[in-house]
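J.: Below are the sequence and a predicted model; questions follow.
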Amino acid sequence: MEKCCLLVVTLLIAYCTQGALSFVIRQLTEPVEFAEGVFWDAEKSALFYVDADTGTVYRRNWGAKKSTSTKIPKQSIYSVIPIKGSRDEFIVTAYHDVVKLTWDGRQDTGTVKDLEKVGSFGSVYELNDAKADSAGRVWVGTYQLESSGRYGFKQGGGGLFSLTITNNDKVIIEEKISNLTFPNGVTWSNDDKYFYYTDSTTGTIERRDFDVATGTLGESKIAFDLAEYPEYHGIPNGITVNEDGDLDVAIYNASVVVQVDKDTGKITAKAHYVVPQLTSVAWGGPRHDNFFVGSMKLSEDEEYVEKYPIAGTVFIVSDTNKTGRPSMKVVVR
């Protein structure tokens, strides 16, 4: 029988779920509009994340009381991934562009260079969440908007691509999966045998056989289907993998992150948050046993902001007694 406890003391939230797990969730950062793309850089001992709506990249050094930031002159950005071997260079998926950001993490200004227009994918595509695999390729989902609104997605109008960044700042683009509507979070199994991606419009996470040497995808199966859990009125969003190989999945609009068994596709644990719109997730911290979760503010909705005053923050989960897949950096070839 599931046992849950919840204690809220200002901004500190402590949970225990299913008796065996205990951990603490607290607010780490000040709220932004749309906290996305959380990335733990072990070498810098810093968390990077973006405000998707304002085109801002943030850095939070471990133990620091404030984040530093720099703004990118793009309509929106969804990910920031450091380049391996570089102190201050990053690849950013920014609206219609793949860009290189050069930023020291201290000043509020950086330099931005467009590497590839999204027109190379299709002139109406927008870039979404992105991560690097163990070989340093960038994997990014794309989508098309209906003319009716900011978050109306064209059925089958998107896809999933891998990007190889070259040492002369070119981008080699390979389409991996087509006819998707809103591909979202991506991750890999710890042994790199499987690739996972979220299809938010179908409410599923698909698993594909994966060859890390070539970046080739193979046979597929549904690893998780949210429709089996009607109590969660949301969509799967950001995903990662813990030390056991099980999936950690943020359920957007449901105030919950769930752990999904890699073999059965069943939810085996969950953690409730004090805001509904959860976005990106990542493991990190000095011992790699902390868990970071982004969230969204929806500031155009005054009632929502009043009800959820810390929406838009990045949360940190400590005392997890687990570790997870590290954030991988871009390798320039």
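T.: On my side now, so go ahead. Treat the numbers as computed from the prediction; the structure is a model and nothing was measured.
J.: From here on, just use CA atoms for contacts and neighbour counts.
T.: Fine.
J.: close enough to count as contact, Gln27 and Ile316?
T.: Yes. Applying CA atoms under 8 Å as the test, Gln27 and Ile316 come out as touching, 6.3 Å apart.
J.: List the buried residues in stretch 152-165.
T.: By 16 or more other CA atoms under 10 Å, the buried positions in stretch 152-165 come out as 153, 157-165.
J.: Against that first model, consider the following:
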Amino acid sequence: MHRNGFLSLAILSSVVNLAQMVNIERLSVDGITLGEGPHWDVKSQSLFFVDIRGPTLFKYTPATEQIVSIKTGTDPVGFIIPVKGKKDHFVIGEKLNITLIHWDTTSNQIVSKEVLDTLPEPSTNRINDAKCDASGRLWLGTMTDGKDIEDGAGSFYSYTKKGGVKKQLKKITISNGIATPTNNEKFWEYTRYGCLA
């Protein structure tokens, strides 16, 4: 992700199968200050992503080349993930909150917002990135919120509706590039100092 006014993202042109080739295109969006959290939604054939500092949610549909965006408020937003089986419902990370949002992407209005849980972190931190695994668990990481990134100030969490938030790792500097395979056997996360698997 780039901070210089545009965002370059990988757009997958078809359902990703590791054995098949994919077509990667560049998407430039003017005005983004800190793009993050790309999530390809197979069902809608759309790419969702955020501008952390915006704080803005984006939906890009390659078939129509349409970009829809909406501001979420004043707190930094670290990720957006569609809720399976619920049209226009998303889980987003706002500052330290895990929030369920109903964003009608047709009328481009936020219909409702509900804070599901809040991470037990200092107010100087924020959520940076997140992904769901094949079981529907949300995995997310925090980091220092601001220009001066403090080494080891963040943590790595899991979240389920039944179990709430659970701290999995501490002393994380930056959680980024989170990925989970479909079999849940391994987990990848890029941190400032290397990868966890």
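T.: Great, that's in hand. Keep in mind the model is a prediction, meaning the values are calculated, not measured.
J.: Give me the subset of the buried residues of stretch 152-165 of the first structure that lies in strands.
T.: Among those, the ones falling in strands (DSSP state E) are 158-165.
J.: Present the residues you listed as CSV; the columns should include distance to Thr202 of the first structure.
T.: Converted to CSV, those look like this (distance: CA to CA, whole Å):
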residue, distance to Thr202 of the first structure
Gly158, 13
Gly159, 14
Leu160, 15
Phe161, 19
Ser162, 22
Leu163, 25
Thr164, 28
Ile165, 31
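J.: Farthest-apart pair in the residues you listed, please.
T.: Largest separation among those by CA to CA: Gly158 and Ile165, giving 21.4 Å.
J.: Who are the contact partners of the residue lying closest to Val257 of the first structure once chain neighbours are set aside?
T.: Of all residues not flanking Val257 of the first structure in the chain, Ala250 sits nearest, at 4.4 Å (CA to CA, 6 or more residues apart in numbering). Applying CA atoms under 8 Å, 6 or more residues apart in numbering, we find Ala250 of the first structure in contact with 236-239, 256-258, 278-281, 293.
J.: where exactly do the helices run in the second structure?
T.: Counting by DSSP state H, one finds no helices in the second structure.
J.: Nearest residue to the middle of it?
T.: Taking CA atoms, centre = their mean, the centroid of the second structure lies closest to Phe79, which sits 2.4 Å from it.
J.: gap between the nearest residue to that one once chain neighbours are set aside and Ala130 of the second structure?
T.: Take Phe79 of the second structure and drop its neighbours on the chain: the residue closest to it by CA to CA, 6+ apart is Gly37, 4.9 Å away. Distance from Gly37 of the second structure to Ala130 of the second structure, counting by CA to CA, to the nearest Å: 7 Å.
J.: out of those two, which sits in the more crowded spot?
T.: Neighbour comparison, Gly37 of the second structure and Ala130: the larger count goes to Ala130, with 30 against 26 (by other CA atoms under 10 Å).
J.: so that one makes contact with Val91?
T.: No. Between Ala130 of the second structure and Val91 there is no contact under CA under 8 Å: 9.9 Å.
J.: Give me the common contacts of these two.
T.: With CA under 8 Å, 6+ apart as the test, Ala130 of the second structure and Val91 both reach Phe79.
J.: that older thread, what lines up with the residue nearest to Phe79 of the second structure in the first structure?
T.: Matched across to the first structure, Gly37 of the second structure falls on Gly37, judged by TM-score structural alignment.
J.: who's in contact with that match?
T.: Contacts for Gly37 of the first structure (CA under 8 Å, 6+ apart) come out as 48-50, 78-80, 129-130, 280-281, 294.
J.: For Asn179 of the first structure, see how far away it is.
T.: Distance, Gly37 of the first structure to Asn179 of the first structure, using CA to CA: 24 Å.
J.: what about Thr180 of the second structure, how many neighbours?
T.: 17.
J.: before we move on, what about Asp191 of the first structure?
T.: Asp191 of the first structure, neighbours per other CA under 10 Å, totals 10.
J.: Show me what it aligns to in the second structure.
T.: So, by TM-score structural alignment, Asp191 of the first structure is matched to Asn183.
J.: and if you look at Cys5 of the first structure?
T.: Mapped onto the second structure by TM-score structural alignment, Cys5 of the first structure lines up with nothing.
J.: My read is that Cys5 of the first structure contacts Leu21, right?
T.: No. Taking CA under 8 Å as the definition, Cys5 of the first structure is not a contact partner of Leu21, at 11.0 Å.
J.: quick one, which of these two is more surrounded?
T.: It is Leu21, of Cys5 of the first structure and Leu21, that has more neighbours when counted by other CA under 10 Å, with 15 against 11.
J.: Against Gln155 of the first structure, how distant is the more buried one?
T.: Distance, Leu21 of the first structure to Gln155 of the first structure, by CA to CA: 40 Å.
J.: With Lys44 of the first structure instead?
T.: For Lys44 of the first structure, the distance to Gln155 of the first structure equals 40 Å [CA to CA].
J.: cool, Val256 of the first structure as well?
T.: With CA to CA as the criterion, Val256 of the first structure and Gln155 of the first structure are 27 Å apart.
J.: now Ala14 of the first structure
T.: Counting by CA to CA - Ala14 of the first structure and Gln155 of the first structure are separated by 40 Å.
J.: Can you report how many residues lie near the residue lying closest to the match of Asp191 of the first structure once chain neighbours are set aside?
T.: Nearest residue to Asn183 of the second structure, sequence neighbours excluded (CA to CA, 6+ apart): Ala134, at 6.8 Å. When neighbours are counted by other CA under 10 Å, Ala134 of the second structure registers 12.
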